[in-house]
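Q: What follows is a predicted structure for the sequence shown.
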Amino acid sequence: MDRGGVVTTTTGTAGVRAPAWRGGFGRLWSAAVLSSFGDSLRTAALPLLAVTLTDRPLLIAAVTACGYLPWILFGLLGGAVADRVDQRRAMWTVDALRALLVGAFAVAVALGHASIGLLVALAFTLTALQTLFDNAATSLLPVLVDRDALGSANTRLMTSQRIAGGLVGGPVVPALLAAGAAVPFVADAGTYVVAALLVASVRIDAPERKPAPAGSTLRREIAEGLRTLWRDRALRGLCAATALCNIGMGAQLATLVVLVTGWLDAGPVGYAAAGAAFTVGGLAGGVVNGRVVKRLGAVRAVLLAGAVQIAALVVMGTVRSLTVLVAALVVFGLMGMVWNVNTTTLMQQRSPAELLGRVASAFRTLAFAGVPLGALLGGAVATAWGLNAPPLLTAAFFVLALGALIPVRKPDVPVVAPDDDATTAHAAR
């Protein structure tokens, strides 16, 4: 199909649309999966490294908090830039820079210069670069596949990333750490290099861009993206709900390592098992998502996902058993995938192509804004009320998130222009 000079390919039968593996999507998929593998090595190794440097939960949580703070500071700017530049070039350039940074950090760790301050600086800088990368990737995907195949493309990307990032990457971290504290970071830097080469090799005709109006500035373009998000009732409600969930997730992510290694006394192996369980759940979510959406509709699927996740979080915070925690994380990961696929696809489908980078950045920035706060809250709650308190705090924020979805709880209506009063839209099936 020809759209704006960009040739996109899909496969499918009986009305089911799916992206073709050949061409740009296959390379983008390969780069995303490889990067997720490397990221999982780093994100699992950083908290394990942090607990060797300090036993204070608040300082450990600060590493996670600073890994999300750049979304508040630079997220909107990253989206506006992504709509102005060649997204493919932006992605491989960012990956090349991240390879250099992580490689330098690995050298510092190998020489014994690791510190909490250095971990915080690395987390902050990598995420600052990620604000441009993620918004560019979100805008590039609809160029590579038809819009009615976005649901399938997002499911394949997210499921494969979960396999590489959790099922494959997370469990090998203890073995890599045994070989040396710097080894996971060396491997991560290598994956960035290969991913940059893969993205750089994608050959597409850039879509035509309308000239910017006279006097247009980044500030005005950012404001236009925010207005587009605000006018769409479905996106507005989903964004508010996701922001509340992410406050809770900040607390959960920042303190999971102390929950497993402290409250459950399960050590690094238990922490790896927890990460693998979350991954397995995500894989199951990728398998069942299409059927869940077909039966319930996109918004009701998100409501179901949130309700089940609340129950799983309560179990995590009240039952002192690694086996039970692992089972709860499987369920939590399954429903998390249902949530993520549907919110991402809905955003891409409803946004004008020329505004997608800005709408995506506005959604992400508002959604991620609570993560640093949640991470610090998690550390404070763990210090004040016990290492098992953060999952219960997360559950409370998920309850509030479901309340935010009440105004958009009606099932699907047809996809229309994003500035109307529609309640929601069909997700790709």
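A: Received it, and whenever you're ready, just let me know what you need. Numbering: from 1, shown residues only.
Q: hey, let's count contacts and neighbours off CA atoms from now on
A: Will do.
Q: Is the spatially most central residue of the chain within a helix or a strand, and which one?
A: For the chain, the residue nearest the mean C-alpha position is residue 340 (8.1 Å; CA atoms, centre = their mean). Taking DSSP states H and E as the criterion, the element that holds residue 340 is helix 322-350.
Q: in that helix, what counts as buried?
A: 322, 325-350 (16 or more other CA atoms under 10 Å).
Q: Count residues in the vicinity of the closest residue to residue 206 other than its chain neighbours, would you?
A: Closest residue to residue 206 apart from its sequence neighbours, by CA to CA, 6 or more residues apart in numbering: residue 6 at 6.9 Å. Number of residues near residue 6 (other CA atoms under 10 Å) recorded here: 16.
Q: let's bring in a second model and compare:
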Amino acid sequence: MTTTEAVAARSVCWRGGFGRLWTAAVVSKFGDALRLAAMPLLAASLTDDPLLIASVTACGYLPWLLFGLLGGAVADRVDQRRAMWAVDLLRGLLMAGFALAVRQGLASIALLLALAFALTTLQTLFDNAATALLPALVPEGALAGANARLMTAQQIVGAFLAAPVVPVLLLAGAAVPYAADAVTYLVAAALIASLRLPAPERAPRPAGSTLRAEIGEGLRRLWSDPALRRLCVATTLCNIGMGALIATLVVHVTGWLDAGSGAYAAVLTAVGAGSVTGGLVARRLAERVGRIRSVFIAGTVQAGCLLITGTVRELWVTVAAMAVFGVMSMVWNVNQATLVQERSPADMLGRISSAFRTLGVAGAPLGALAGGAAAAAWGGNAPALLAAALFVPAVASLAGLIN
């Protein structure tokens, strides 16, 4: 392969399929961020019960635990492009109906819970299908760049663009953010439906093959690959730590650091800005040191950031540490997603990627509970130290993969 051919193989072409998929993902993420920012406010206006308000968020996790593996198996059976636009069309109609209910004053906590559950159930199929579709749109050498562009753009619109827009939309009416979300789903569905891809080629399934058997096959394939197995275990441990940190970060900043709500916003902004920077450097770092080593470095630096956050009682130190933490989070995420795509057979990618997502979602609420208990027992900095303690064995499990 010539130098020009090698560069082309690593380059992401915006024209055609990837550009449309990127636009659909960014538009849809913007709508999701609008809804997620507005929904807690709506829930708080409907009830004073903290448990019911928190249950709306919990319903966003539960479908992954119930249907995550099933969504991956279905994604491997169907035409991913058709599945994605059909799911977005259905989600757009659901959101339009919900916006109408809010407009007519018919919203209730029960309706919020049902909507959150339904949207995330559909997302289990959409996300796994999207992961499986991307390698069909870009060369294998360009997967890291494509993942970085997708994740970075979604981080920008989710963390920085949507939140300031929500108060403006709410001035026009309580239903407007949800109507806007419905429009973004429908736009994304149209973009994905416009992709011109041949139907995926798959070997005929054995007679009598069931979804349950295919899920088991995917899990066995994941576990038989040493790199994917260790990466999956490491990701699960890190997500438990992340759940502990995120759930109690406000306690850490406003309590242990004795800072105000503005300081909490500054820490969140630092993480978001760091994530954007991480998306810009993730591919270059992997090209220099290798993909597995990039994940190892990212986890090691993150563990150090957590240790500093949990021991140094200075706001500026926490802001700086969380900014670096955000950079390394994106480096980890981009290279993890790319490793899964590169090392998984095309006809099993949905099932293997769904295992990662399901375990990751399971770790987040578990970590949130552990973080809350640690903060109550030992102080507001304890969750950060707990997270650091979980990152250490996670990173250690990857050390054996580095040549």
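A: In hand now; what should we look at? It should be emphasised that the depicted structure is a prediction, and the values quoted were computed from it without experimental measurement.
Q: one step back: what's the mean deviation for the helix holding residue 340 of structure 1 versus structure 2?
A: With mean CA distance after the TM-score superposition for structure 1, helix 322-350 of structure 1 departs from structure 2 by a mean of 1.8 Å once superposed.
Q: which is the next helix or strand following that helix?
A: Next element after helix 322-350 of structure 1 (DSSP H and E): helix 356-368.
Q: And residue 76 of structure 2, what's its match in structure 1?
A: The alignment partner of residue 76 of structure 2 in structure 1, by TM-score structural alignment, is residue 83.
Q: so what does the helix or strand harbouring residue 264 of structure 2 touch, helix or strand wise?
A: Element membership for residue 264 of structure 2 (DSSP H and E) is helix 261-289. Applying 3 or more CA pairs under 8 Å, 6 or more residues apart in numbering; DSSP states H and E, one finds that helix 261-289 of structure 2 makes contact with helix 143-156, helix 291-311, helix 315-343.
Q: could you say what helices and strands the shortest one packs with?
A: What that stands for is helix 143-156 of structure 2. Helix 143-156 of structure 2 sits against helix 17-46, helix 261-289, helix 315-343, with contacts defined as 3+ CA pairs under 8 Å, 6+ apart.
Q: picking up where we left off before, isn't the match of residue 76 of structure 2 right up against residue 356?
A: Yes. Between residue 83 of structure 1 and residue 356 there is a contact under CA atoms under 8 Å: 7.4 Å.
Q: more neighbours, those two?
A: It is residue 356, of residue 83 of structure 1 and residue 356, that has more neighbours when counted by other CA under 10 Å, with 27 against 21.
Q: Quick check: the aligned residue for that one in structure 2?
A: So, by TM-score structural alignment, residue 356 of structure 1 is matched to residue 349.
Q: Now do the contacts for that match.
A: Taking CA atoms under 8 Å, 6 or more residues apart in numbering, we find residue 349 of structure 2 in contact with 72, 76, 131, 132, 340, 341.
Q: and which of the residues you listed is nearest residue 224 of structure 2?
A: Here the nearest of the contacts of residue 349 of structure 2 to residue 224 of structure 2, counting by CA to CA, is residue 340; it sits at 13.3 Å.
Q: surely the residue nearest to residue 206 of structure 1 meets residue 204?
A: Yes. Here residue 6 of structure 1 reaches residue 204: they are 6.9 Å apart, a contact under CA under 8 Å.
Q: on that earlier part again, helix 356-368 and the helix holding residue 340 of structure 1, what's the angle between them?
A: 150 degrees (axes from the mean of the first three to the mean of the last three CA atoms, to 10 degrees).
Q: which helices and strands sit right next to helix 322-350 of structure 1?
A: Using 3+ CA pairs under 8 Å, 6+ apart, helix 322-350 of structure 1 sits against helix 150-162, helix 233-258, helix 267-296, helix 298-318, helix 356-368.
Q: any chance of the helices and strands packed on helix 143-156 of structure 2 in a markdown table, plus distance to residue 394 of structure 2?
A: Shown next, in a markdown table, are those (distance: least, CA to CA, whole Å):
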| stretch | distance to residue 394 of structure 2 |
| --- | --- |
| helix 17-46 | 29 |
| helix 261-289 | 19 |
| helix 315-343 | 12 |
